[in-house]
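Participant: Got a predicted structure plus its sequence, pasted below:
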Amino acid sequence: MSDRTEETPSKGRRILGSIVIDSRPLRIAGFRRLWISSMVTAIGSQLTAVAVPKQVYDLTGSSAYVGLTGVFGLVPLLVFGLWGGAIADTVDRRKLLIVSNIGIAVTAAVLWAQAFLGIGSVWLVLVLLAVNQAFFAVNMPTRNAVVARLVPERLLPSAAALMGTMNTFGAVFGPLAAGALMPVLGLSTLYLVDTIALVAVLWAVWKLPELPPLSGQVRRAGLRDVVDGFRYMATQKVLLASFVVDIIAMVAGMPRALFPEMAERTFGDPAGGGLALGWLYAALPIGALLITLTSGWVSRVGRQGVAVVVAICVWGAAIAGFGLSSSLWLAVVFLAIAGAADMVSAIYRMAILQSAATDEMRGRTQGAFTVVVAGGPRIADLSHGWVAAGAGTAVAATGGGLLVIVLVLASMLLLPAFWYYRAASDRSDKS
């Protein structure tokens, strides 16, 4: 009787562990500190992401000026994402995290000051946004490159899932918090909350161990380091394929530029916006969040290349289904499935980048990852908008989803090493 009593909880725990997110990486003090600081940074960045366009619109009354926030945010993200990755490979990553975190906090504080004082300069807001995003672009690849130095390789998929949970949590709840706080505390307070939170978590970054280059050579990074990073990635077929398949998925398949028109013309929203638009924007991160919260199984998958390809094909099929949907709730379900598939792909692509790249190149590969993740959807906004204007939203979304499947499968014919890529633990089991 007692034996059965002990056995049942053990089986229950095993079953639960295969479903609920794997928290083992959080037992590692360094990763736990990194994760906490990353969550605060993610939520805070969303507060600023909501506050800046709102302030620009309040100052100008023009959506054209609001559109400039995308340019002022994207350009430094592209430039400093690549350069920041190169810097992360040549200096102590802990120190770089501290400097970039301080930079983000200081620019958030100045954003608060100009809003609180009512300076009223839209160009000052846009310049401060660009500076903020430059520091953020250095911070993100550095933060991601640190993970493999803190977590054993067998736990990298679980660590990637935890980092994905943090990013998705920020994407879902950051805007909700901004919407709740703004009417009560005022727009400027969003910047202040971001500043206070960033300063409060600096201790977590400060307590990380020193993380100098494994070569022991600390030096300045220049353009040659960025070029060397591209050369390295071009010769590593697995790394190259991880970027190629993500670009295909995002550029051909990301339909968010279609949401405003579909919400009104397909799903019946009033002209000023309504329920449908909110659900369309929320569906992708909701699906992603559900996957991260039930990702206990991710470390058990050895064929990580296959997992990425299958996930992207599911993404493409779900986006095609979304394009054909005439019911709002069916469209939301398809988008949630797509968001879940995209998160599975992201978890394994991150794990592959962490394990397949050498430490001296890990910052640069993470910088390229940041650029692809940031730039791909913005290119998709342009391409989907053009196609929808000429052929309609259904053709743009459905055609894009089907094109994702065709192009990803074709890329595996050209880069088969990615399809056969296995996690290191799985390779050792097979040998």
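Facilitator: Cool, the structure landed.
Participant: alpha carbons only for contacts and neighbour counts from here, please
Facilitator: Fine.
Participant: I'd like to know how many residues surround S431.
Facilitator: 5 (other Cα atoms under 10 Å).
Participant: I meant A64, not that one.
Facilitator: The number of residues packed near A64 is 11, by other Cα under 10 Å.
Participant: What helices and strands are in contact with the strand or helix carrying it?
Facilitator: Assigned by DSSP states H and E, A64 falls within helix 63-88. Identification of packing neighbours for helix 63-88 by 3 or more Cα pairs under 8 Å, 6 or more residues apart in numbering; DSSP states H and E yields helix 29-60, helix 122-150, helix 223-235, helix 359-391.
Participant: ok now it, how far from the chain's centre?
Facilitator: Offset of helix 63-88 from its chain centre (Cα atoms, centre = their mean, to the nearest Å): 15 Å.
Participant: Give the buried residues for it.
Facilitator: By 16 or more other Cα atoms under 10 Å, the buried positions in helix 63-88 come out as 65-66, 69, 72-78, 80-88.
Participant: try this one next to it:
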Amino acid sequence: MAGLRGLVADTRPLRNEHFRRLWLANIVTVVGAQLTVVAVPAQIYAETGSSAYVGLTGLFGLVPLVVFGLWGGALADVVDRRTILVCTTVGLIATSALFWLQAAVGGLDVWLLLGLFSLQQAFFAVNQPTRSAVLPKIISLDLLPAANSLNTTIFQAGAIAGPLVAGALIPVLGFSWLYLIDTCTLFATLSAVVRLPRLAVEGAAGAPGLRSVVEGLTYLRGHPVLLMSFVVDLIAMTFGMPRALFPQVAHEAFGGPAEGGLAFALLFAAIPAGAVLGGIFSGWVSRVDLQGRAVIVCILLWGVAITGFGVAVGLADRLGPTPMLVAAVLTLVLGGAADMASSAFRNSMLMTAATDSVRGRLQGVFIVVVAGGPRIADVAHGASAALVGTAATAAGGGVLVVVGTVVAALAAPAFVRYRISRTMREVT
């Protein structure tokens, strides 16, 4: 029993009432959020029949993520972080309601949908760095890896339920109901952030402008280990995130309907399913000292898994859609588990190595990388699939992840050697 307890997730952070309230609210909210994540590309593909248009969500999401992610991180180093969370949560509720309205009216231009997506990503880009910067203020540093694993697990659990529910409901109810559910579930998060204490920034100075952003980037440049944590994640997500291909793959390789269906839902749910499994058995993450090496291993596993996904898609015609769908889903599950561990380590490294006065700005960079990398991947994969096909695009991306990660590890041996003490008192 003692060995089993060492494997399963460390739940000690849930003893903190503020963290527990936010975490429980996320159980409700992430399901609704993932309905929108699935509904937007599904609606675009249903209206256009083009993965290139689906890939444009990457471009329309990337610009506000970069601009407002960096500015939002600077804002979180000046303004009370509870206030920011309340305002941005209200903004997310409003944009989700607009998604519902455009779907309910129907017949609107796809560019309006992409514009709403950009607006939503702007609010998200300010909200997420602030929420991450809050965590070290309410959780002891030694529990940060466990807290990050719990957050990732619940987020990815919602990412499983969202696609499965969306895949079943889209053909029956249409897109508007999914957006409406997302709107309603966001009120759970609003209730949780309103009840947080005031969260003033220690050592806050200056205004959240360009100079503040530059200061945060300068700080990052002076910490090459943290900088490399962003580089390897960009490699993994830019080359290895094939989600823009899922609608086309589900329809053409695995025989699903153009507007959704089971294969579509399984592909979208597979990576989160792997992340949840990795989170359930994440008790070991708090005991890892060589976190840099662990990140490299996890990203290499991600690259191998995505390569396997592309191979399974390519063999669907020859070996049959059903067995290859199973193989494709299993490879994505493996990739999701590896990505969960990588994310927990990288975020914990960032939180423990930065002072409170710059945490918001560094978390802004983090959200730009974590969310921006897949947006770049959406554009690149969508365009590449139109030229060489979905199978070659996915498999080639996985190979590039492996090659790029090996090159990065050889170029930055200090990152591979990065070690953090179990008590989080000293970093070497």
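Facilitator: Right, received. Where do you want to start? Because the structure is a prediction, the values reported are computed rather than measured.
Participant: what's the matching residue for V301 of structure 1 over in structure 2?
Facilitator: Counting by TM-score structural alignment, V301 of structure 1 corresponds to V288 in structure 2.
Participant: what sits against that match?
Facilitator: A294, R422 (Cα atoms under 8 Å, 6 or more residues apart in numbering).
Participant: Same question for G253 of structure 1.
Facilitator: With Cα under 8 Å, 6+ apart, G253 of structure 1 has these contacts: W315, G316, I319, A380, A397, G400, G401, L403, V404.
Participant: one more time with 7 Å, if that's ok
Facilitator: Neighbour list for G253 of structure 1: G316, I319, G400, G401, V404 [criterion: Cα atoms under 7 Å, 6 or more residues apart in numbering].
Participant: Run a quick check on the last one versus A249, I expect a contact.
Facilitator: Yes - under the criterion of Cα atoms under 7 Å, V404 of structure 1 is in contact with A249, at a separation of 5.6 Å.
Participant: any chance of the helices and strands packed on helix 63-88 of structure 1 in JSON lines, plus distance to A307 of structure 1?
Facilitator: Listed next are the helices and strands packed on helix 63-88 of structure 1 as JSON lines, based on distance: least, Cα to Cα, whole Å:
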{"stretch": "helix 29-60", "distance to A307 of structure 1": "25"}
{"stretch": "helix 122-150", "distance to A307 of structure 1": "20"}
{"stretch": "helix 223-235", "distance to A307 of structure 1": "21"}
{"stretch": "helix 359-391", "distance to A307 of structure 1": "18"}
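Participant: Now the residue mapped onto F239 of structure 2 from structure 1. Nearest residue, chain neighbours left out?
Facilitator: Alignment note (TM-score structural alignment): F239 of structure 2 maps to A252 of structure 1. Excluding its sequence neighbours, the residue lying closest to A252 of structure 1 (Cα to Cα, 6 or more residues apart in numbering) is G400, at 5.0 Å.
Participant: Tell me how far the one you found lies from L415 of structure 1.
Facilitator: Per Cα to Cα, to the nearest Å, G400 of structure 1 is found 22 Å from L415 of structure 1.
Participant: These two: which has the busier surroundings?
Facilitator: Using other Cα under 10 Å, the more surrounded residue of G400 of structure 1 and L415 is G400, with 29 against 17.
Participant: what about the more buried one, which helix or strand?
Facilitator: Counting by DSSP H and E, G400 of structure 1 is part of helix 393-414.
Participant: Which SSE is immediately downstream of that helix?
Facilitator: Taking DSSP H and E, what comes next after helix 393-414 of structure 1 is helix 416-419.
Participant: Just checking the distance from that next one to the centre of its chain.
Facilitator: 24 Å.
Participant: Next SSE downstream of that helix?
Facilitator: Past helix 416-419 of structure 1, the next helix or strand by DSSP H and E is helix 424-430.
Participant: distance between the ends of stretch 406-420 of structure 1?
Facilitator: Note: stretch 406-420 of structure 1 ends 19 Å apart using Cα to Cα.
Participant: what's in contact with that stretch?
Facilitator: In contact with stretch 406-420 of structure 1 (Cα under 7 Å, 6+ apart) are residues K237, V238, A241, V245, I248, G305, V306.
Participant: list the contacts for the last one?
Facilitator: Residues touching V306 of structure 1, when contacts are defined by Cα under 7 Å, 6+ apart, comprise W419.
Participant: separation between it and F418 of structure 1?
Facilitator: V306 of structure 1 is 8 Å from F418 of structure 1, by Cα to Cα.
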